[in-house]
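**Q** okay, structure incoming, though there's no sequence with it:
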């Protein structure tokens, strides 16, 4: 099983970053606009449309306010297995470290998923820093 871990430092308060990350039905406006162009909730499943046109069903597995961690899976498509999480860590009063981890099968999808995670984190950083004011 491939495991991908990426992180980014964001010049924004951890509370601000967590509020956006935990709002799982509005990631297309609050967290990663453009990278995700549409998002809607159907119960505990979010339907995500990525900027490249890919549409994915993502069951939300956990929203943990104590750990500031959101976990989700992906159903269908090329994945035999996909589980991911985003976690928000304090790096001081005005700085946040965001860690995105994904475990997936088949392993051959890891380079593509790794690239998408890096793109998503870059948009996340830009969005959170711009809206932190």
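**A** Nice, I can see it. If you're wondering where the values come from, they're calculated on a predicted model, not measured in any experiment.

**Q** CA atoms for contacts and neighbours, from now on please.
**A** Will do.

**Q** ok, now how distant is the spatially most central residue of the chain from residue 130?
**A** Centroid-nearest residue in the chain: residue 86, 5.4 Å away (criterion: CA atoms, centre = their mean). From residue 86 over to residue 130 the distance is 20 Å, taken as CA to CA, to the nearest Å.

**Q** let's bring in a second model and compare:
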């Protein structure tokens, strides 16, 4: 199984960042405006459309408010992994500073390159957007 991990330092309070990242229904558009062109949620499933045309259907697995951690998996559309488990966790690193740890485990391993490319592109937008919160 392949793992892609991105650690993003953010110039914003962890609780403020978590309020955005922890909202399963709206987080993709709110943390990556323009990079995500649409996000439609229905209960525990959301369909995220990226600006590059990739469409990803994701299922919410868990939200841990105390640890500021959300877990979800890709369940289909353009990308159809045999296994997918992703998490985003917000950690306080100091006054007005936080870190987003974004981890995605995926099978088959060949999907890791696509995930790495898209996650790498997204982190720049995420950092700037969340620092402005």
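**A** Structure's in. What do you need? For clarity, every value in this text was computed on a predicted model and none was experimentally measured.

**Q** could I get the TM-score for this pair?
**A** Once the chains are laid over each other, their TM-score by TM-score structural alignment, normalised by the length of structure 1 reads 0.92; 131 aligned residues with a CA RMSD of 1.2 Å.

**Q** sticking with the counterpart of the residue nearest to the centre of structure 1 in structure 2, tell me its helix or strand.
**A** Aligned by TM-score structural alignment, residue 86 of structure 1 pairs with residue 88 of structure 2. Per DSSP states H and E: residue 88 of structure 2 is located in strand 83-94.

**Q** what is the orientation angle of the helix or strand following that strand with strand 83-94?
**A** Using DSSP H and E, the next helix or strand after strand 83-94 of structure 2 towards the C-terminus is strand 97-107. Calculated by axes from the mean of the first three to the mean of the last three CA atoms, to 10 degrees, strand 97-107 of structure 2 forms an angle of 170 degrees with strand 83-94.

**Q** so where in structure 1 does strand 97-107 of structure 2 end up aligned?
**A** Using TM-score structural alignment, strand 97-107 of structure 2 pairs with 95-105 in structure 1.

**Q** pull the distance from the matching stretch to the chain's centre.
**A** A distance of 8 Å separates the centroid of the chain from that of stretch 95-105 of structure 1, by CA atoms, centre = their mean, to the nearest Å.

**Q** which parts of the longest helix that structure 1 contains are buried?
**A** If you go by DSSP state H, structure 1 has its longest helix at helix 110-131. Of the residues in helix 110-131 of structure 1, 110, 114, 117-118, 120-129 count as buried by neighbour count, 16 or more other CA atoms under 10 Å.

**Q** next, format those residues as CSV and append distance to residue 73 of structure 1.
**A** Putting these into CSV (distance: CA to CA, whole Å) gives the following:
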residue, distance to residue 73 of structure 1
110, 15
114, 16
117, 14
118, 18
120, 16
121, 18
122, 21
123, 21
124, 19
125, 23
126, 25
127, 24
128, 24
129, 27
